[in-house]
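Visitor: Predicted coordinates and the sequence they were generated for:
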Amino acid sequence: MTPDPTPDPTKPDILLKATFDRPAIVKYKWCSLIPASLFIITIPFVIIAAIVYKFMLDRIIANWAAELTPRSLIVRKGVFNKIEKTIPLEKITDLSSTQGPIMRMFDLKQLGVETAGQSGAAGAALVSLMGIVDTDEFRRQVLAQRDRLTSGSTETTPNRTIDPQPASATGELAEISATLQRMEALLERMANDSGDHHNH
């Protein structure tokens, strides 16, 4: 038997891993397709665009990661251009949580990491993370670990991952179908309204 590889001492312990609610994020992003679809004449193009857009979003979201270590928050993003940011916990001043009306429909929240002396526009978050499962709990754990670190406590958060609720593949397909049907009905209604105006 091959012996287990020894742990890499250069890699920090992962106390907590964020899980992103991919289906909800995709549905939220799909809302941006509705205005664009108003300029597309045929329904098949709308369906193809929705499928391609979902494939792209799946790839993008699959490359999102947020990991809490004893001394930092590590954020990774990017499909082709990989971006990794390691944010020391002692520099985090707050984790802002925002939720607009459309995000509320899909039970999503945006988490902004604010740090002391951060670069960028005033009031803008250094890093933004959308769609973390149980955003409030993830925020609480990160701030709690920051407070333990700054107070000199050696206690740490137990290793765990915030898992999403299991989603039914059939239910997800039904949601996609319902969304496309609503888009089709909206386009048909607009076409009828346009025809009525021409008749007058």
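Guide: Sure thing, it's come through. Numbers count the residues shown, from 1 in each chain.
Visitor: okay, CA-based contacts and neighbour counts for the rest of this
Guide: Noted.
Visitor: list the buried ones in stretch 113-126?
Guide: 113, 114, 115, 125, 126 (16 or more other Cα atoms under 10 Å).
Visitor: Does the first one touch residue 94 like I think?
Guide: Yes: at 6.4 Å, residue 113 and residue 94 qualify as touching, with contact defined as Cα atoms under 8 Å.
Visitor: ok but residue 111 is inside a strand, no?
Guide: Yes: looking at residue 111 with DSSP: H, G, I helix; E, B strand; the rest coil, it is inside a strand.
Visitor: Identify the residues contacting it.
Guide: 95, 96, 97, 98, 128, 129, 130, 135, 139 (Cα atoms under 8 Å, 6 or more residues apart in numbering).
Visitor: Spatially nearest residue to the fourth one, not counting backbone neighbours?
Guide: For residue 98, ignoring the flanking residues on the chain, the nearest one in space by Cα to Cα, 6 or more residues apart in numbering is residue 110 at 5.1 Å.
Visitor: Could I get the contacting residues of residue 98?
Guide: Residue 98 neighbours (Cα under 8 Å, 6+ apart): 109, 110, 111.
Visitor: Presented hereafter is structure B, for comparison with structure A:
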Amino acid sequence: MAQNDVILARAEFDPRLPRYFMLQALAGMLFSFVMIPLIPFWLILGRGIHQQQYKNLVCELTPRTLKVRRGVLFKVQKSIPLDKITDLALNEGPILRYLGLCSLTIETAGGGQGAATGQAVLPGVANAEEFRDRVLEQRDRVTLRDDSSERAAAVPAVPMRESGTLDEIRDILVRIDQRLADRA
């Protein structure tokens, strides 16, 4: 099993999430006016679709990535490198707040606005603050490890040829210091 396949944490989603999906869809239908006649059909069909939407929502933290899978008809899988994550924001809209839920927005470097440009939104994460802190903690581990290995790679190691190398360097520096003192 590769290191990236190890699951360090898995987001748990609140069981009230299908109700949120349903209310969100109904609000969209109400505001579009054209869709209002379809609301009775959606009340019958939507419940099952939103339950599947809830079941297909997965978020897993691995040592170097955050993997997100979602969707019923159109399935989306994202693997977001932890070193590209800049923040995980907790958001509450009116419907989420009414249900006692919040949404976790994953913001990435160069992500811009919207999920299609490098962000992901996870509505209804149970214990969202704990999960956010766990992801940011792992992100910090990854970025600190990468920074230290980059610094080590940037400074090439100079092998000591002889045990007297440092003595030679000291003697050269003393001569340089004497010459500078003579010129002054």
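Guide: Good, I have the coordinates. Remember, it's a predicted structure, so these values are computed and weren't measured experimentally.
Visitor: All the strands of structure 2, in order from the start?
Guide: 9-10, 58-61, 65-70, 76-81, 85-91, 103-108, 120-123 (DSSP state E).
Visitor: between the ones you listed, which one is nearest to residue 39 of structure 2?
Guide: Nearest of the strands of structure 2 to residue 39 of structure 2, taken as Cα to Cα: strand 120-123 at 22.9 Å.
Visitor: Mean distance between that closest one and structure 1 after superposition?
Guide: Superposed on structure 1, strand 120-123 of structure 2 shows a mean distance of 0.7 Å to its aligned residues (mean Cα distance after the TM-score superposition for structure 1).
Visitor: Residues touching that strand, excluding its own?
Guide: Under Cα under 8 Å, 6+ apart, the answer for strand 120-123 of structure 2 is 13, 17, 68, 101, 102, 103, 104, 105, 106, 107, 114, 115.
Visitor: tell me, it lands on which residues of structure 1?
Guide: Under TM-score structural alignment, strand 120-123 of structure 2 corresponds to residues 127-130 of structure 1.
Visitor: Likewise for stretch 168-182 of structure 2?
Guide: The aligned range for stretch 168-182 of structure 2 is empty, by TM-score structural alignment.
Visitor: what's the residue lying closest to residue 124 of structure 1 once chain neighbours are set aside in contact with, if anything?
Guide: Using Cα to Cα, 6+ apart and skipping residues adjacent in sequence, the residue nearest residue 124 of structure 1 is residue 114, 7.7 Å away. Contact partners of residue 114 of structure 1, counting by Cα under 8 Å, 6+ apart, are 92, 93, 94, 95, 96, 124, 125, 126, 127.
Visitor: Same check on residue 132 of structure 1?
Guide: For residue 132 of structure 1, counting by Cα under 8 Å, 6+ apart, the contacting residues are 18, 19, 20, 21, 108, 109, 138.
Visitor: And those residues, which is closest to residue 172 of structure 1?
Guide: Of these, the one sitting nearest to residue 172 of structure 1 (Cα to Cα) turns out to be residue 21, at 12.5 Å.
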